[in-house]
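In: Dropping the sequence and predicted coords here.
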Amino acid sequence: MARDLARPVVDLSGNTLAEAVEMLAIPHRRKVALRKLMAAGRAGTPAVRAGLKHADPEVRIACCQVLDHFMDEQALPELAANVSHWHPGVRAWSIHALACDRCKEGTCRPGEDDVIPMVVEALLHDDDRNVRQQAAGMLGPSVLRSEAARAAVQRAHQHDPHPAVRKVAGWWVPGGPRFRKLRT
């Protein structure tokens, strides 16, 4: 018997948003659950905020990805708490959700004065190179507005032990290709 290929394999249309957050913990349902939460937009943020406290780091990562697009001011304390989570993917995505302006839809953006110190700390002191690389990329657009961001990016460019972090930081130092674009 041939399977109807037009029918979705996993249909979450009957599930609540809270159930979709729980399904983020199931690898074969994660993509569909993430799509449902992204499609819900701001209506999904209460469930997504709860997911920032989930025991499974993959759930937290996906919730950070949703909040990266649909930032909710009430989620800022949970996102900030995840910057120091034990899992490097959670740390990297919480930094991204807090610091990236490019992905945001709507007007809620955390203040740079609150976010930059956390991102600087991650860039200069996190043990995981992927977290430091994410932090360098997120601090970059702020180097003209923040002395702390500029100094941290320059230090990482000169002294970080990993070449990928030094490379990303180098994009944002004076004379770097993205720094030049910021000035124009």
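Out: Arrived safely. Numbers count the residues shown, from 1 in each chain.
In: make it CA atoms for all contacts and neighbour counts henceforth
Out: Will do.
In: So the spatially closest residue to residue 162 that is not a sequence neighbour versus residue 104, what's the distance?
Out: Leaving aside its sequence neighbours, residue 162 sits nearest to residue 129 (C-alpha to C-alpha, 6 or more residues apart in numbering; 6.7 Å). Plainly put, residue 129 is 25 Å away from residue 104 if you go by C-alpha to C-alpha, to the nearest Å.
In: returning to what we had before: count the residues that sit near the residue nearest to residue 162.
Out: 20 (other C-alpha atoms under 10 Å).
In: What distance do you get for it to residue 169?
Out: Distance of residue 129 to residue 169, given as C-alpha to C-alpha: 12 Å.
In: Please apply the same query to residue 160.
Out: 9 Å.
In: thought the residue nearest to residue 162 was touching residue 165?
Out: Yes. Counting by C-alpha atoms under 8 Å, residue 129 touches residue 165, with 6.8 Å between them.
In: Report the contact partners of residue 177.
Out: The contact partners of residue 177, by C-alpha atoms under 8 Å, 6 or more residues apart in numbering, come to residue 171.
In: what does residue 137 give?
Out: Per C-alpha under 8 Å, 6+ apart, neighbours of residue 137: 168-169.
In: same thing but 6 Å
Out: By C-alpha atoms under 6 Å, 6 or more residues apart in numbering, the contact list for residue 137 is empty.
In: One more to weigh against that first structure:
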Amino acid sequence: MIRSDQIVGSAHTLMRALAPPDDQQHSVTASGLQDLHAGRRVRGASQEDGKTLCRAFRRAARLRTMLGFAQTDNETLVSCLGDRQRAVAAYHALLRRGENALNAIRAGLHHEHPAVREGCCRLLDHLVDTDSMDELIVMADDPDARVRISAFHALACDRCKGDTCAPGADRVLDPALRHLDSDPDPHVRSMAAELVGKFAHTDVRAVAALEASHTRDSSPAVRKKAGWYIPGGTIYERTVPRAPK
């Protein structure tokens, strides 16, 4: 990982480069910036100086990590999703590689580390194809709640996928109903409600399950979200199919 002493000598230059053209010149020396980075108060240093320095360090660290990933194979990048220090850079590197990384991402769904499985579900939210959909459905039963949440989000979210990849009720409604009714984690039940809600206009089982959740779920947040998708709810009413003219 990058060390503070590798960049602190040029931190003042970085701060000037990041500042607006009409910004007043910073009055803090490089040694003072090092004190700021270490959390010590420095005469003449404003709170904005400290914030700008932190941004400069974070940008430099991200750049160093991304450059280091340029020649890294997809399988190694997937394993880095389980490393808190490298997970964000690895995620974006895999996202940029797109379809070329799909095989490694699918394989990552079976990784022993939950954070890797979660990251792969999140990636498939953007990169999913018809071949990956069945694997995402299986991940809705993962033993880790964070993975189940990401899987249900990927199955429910249409913003990042076309209609050709959107799964139908015949594939996803049954597992969504099951988790809405009995998953021990309220965040999973909340995401399941979102997926069930997609079929509230076309399947009576969806409305019945959402009404039961709205009435009986132990979590106020889940009850509220389920209410959005039942008749009279904001999302239900907004998405009522319009009759053809």
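Out: Sure thing, it's come through. Every value quoted in this text rests on a predicted model; they were computed, and no experiment measured them.
In: Can you pull the TM-score for these?
Out: A TM-score of 0.92 describes the superposed chains when it is computed by TM-score structural alignment, normalised by the length of structure 1; 184 aligned residues with a C-alpha RMSD of 1.8 Å.
In: counterpart of the residue nearest to residue 162 of structure 1 in structure 2?
Out: Correspondence of residue 129 of structure 1 to structure 2, assessed by TM-score structural alignment: residue 186.
In: Could you do residue 143 of structure 1 as well?
Out: Aligned by TM-score structural alignment, residue 143 of structure 1 pairs with residue 200 of structure 2.
In: what's the distance between the residue mapped onto residue 80 of structure 2 from structure 1 and residue 145 of structure 1?
Out: Alignment note (TM-score structural alignment): residue 80 of structure 2 maps to residue 23 of structure 1. Residue 23 of structure 1 sits 40 Å away from residue 145 of structure 1, going by C-alpha to C-alpha.
In: if I look at residue 97 of structure 1, how far off is residue 142 of structure 1?
Out: Separation of residue 97 of structure 1 from residue 142 of structure 1 (C-alpha to C-alpha) stands at 15 Å.
In: between these two, who's got more neighbours?
Out: Using other C-alpha under 10 Å as the criterion, residue 97 of structure 1 and residue 142 rank with residue 97 on top: 28 against 19.
In: surely the more buried one meets residue 70?
Out: No. Counting by C-alpha atoms under 6 Å, residue 97 of structure 1 stays clear of residue 70, with 9.3 Å between them.
In: overlap in contacts of these two?
Out: Contacts common to residue 97 of structure 1 and residue 70, judged by C-alpha under 6 Å, 6+ apart, are absent.
In: And the helix ranked longest in structure 2, what's buried?
Out: For structure 2, the helix that runs over the most residues, judged by DSSP state H, is helix 47-69. Neighbour counts using 16 or more other C-alpha atoms under 10 Å place 49-50, 52-54, 56-57, 61-62, 65-66, 69 of helix 47-69 of structure 2 among the buried residues.
In: To which residue of structure 2 is residue 100 of structure 1 aligned?
Out: Residue 100 of structure 1 maps onto residue 157 in structure 2, by TM-score structural alignment.
In: which of the residues in the helix or strand in which residue 116 of structure 1 is found are buried?
Out: Assessed by DSSP states H and E, residue 116 of structure 1 sits inside helix 112-125. Within helix 112-125 of structure 1, the residues that count as buried by 16+ other C-alpha under 10 Å are 112, 115-116, 118-120, 122-124.
In: In those, find the pair that's most separated.
Out: 112 and 124 (17.5 Å; C-alpha to C-alpha).
In: Same list (the buried residues of helix 112-125 of structure 1) but as a markdown table, adding distance to residue 42 of structure 1.
Out: Below are those laid out as a markdown table (distance: C-alpha to C-alpha, whole Å):
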| residue | distance to residue 42 of structure 1 |
| --- | --- |
| 112 | 22 |
| 115 | 22 |
| 116 | 25 |
| 118 | 25 |
| 119 | 25 |
| 120 | 29 |
| 122 | 28 |
| 123 | 30 |
| 124 | 33 |
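In: which one of those is nearest residue 183 of structure 1?
Out: Within those, proximity to residue 183 of structure 1 (C-alpha to C-alpha) peaks at residue 112, which comes in at 19.0 Å.
In: nearest residue to the equivalent of the closest one over in structure 2 other than its sequence neighbours?
Out: The alignment partner of residue 112 of structure 1 in structure 2, by TM-score structural alignment, is residue 169. Excluding its sequence neighbours, the residue lying closest to residue 169 of structure 2 (C-alpha to C-alpha, 6+ apart) is residue 199, at 7.0 Å.
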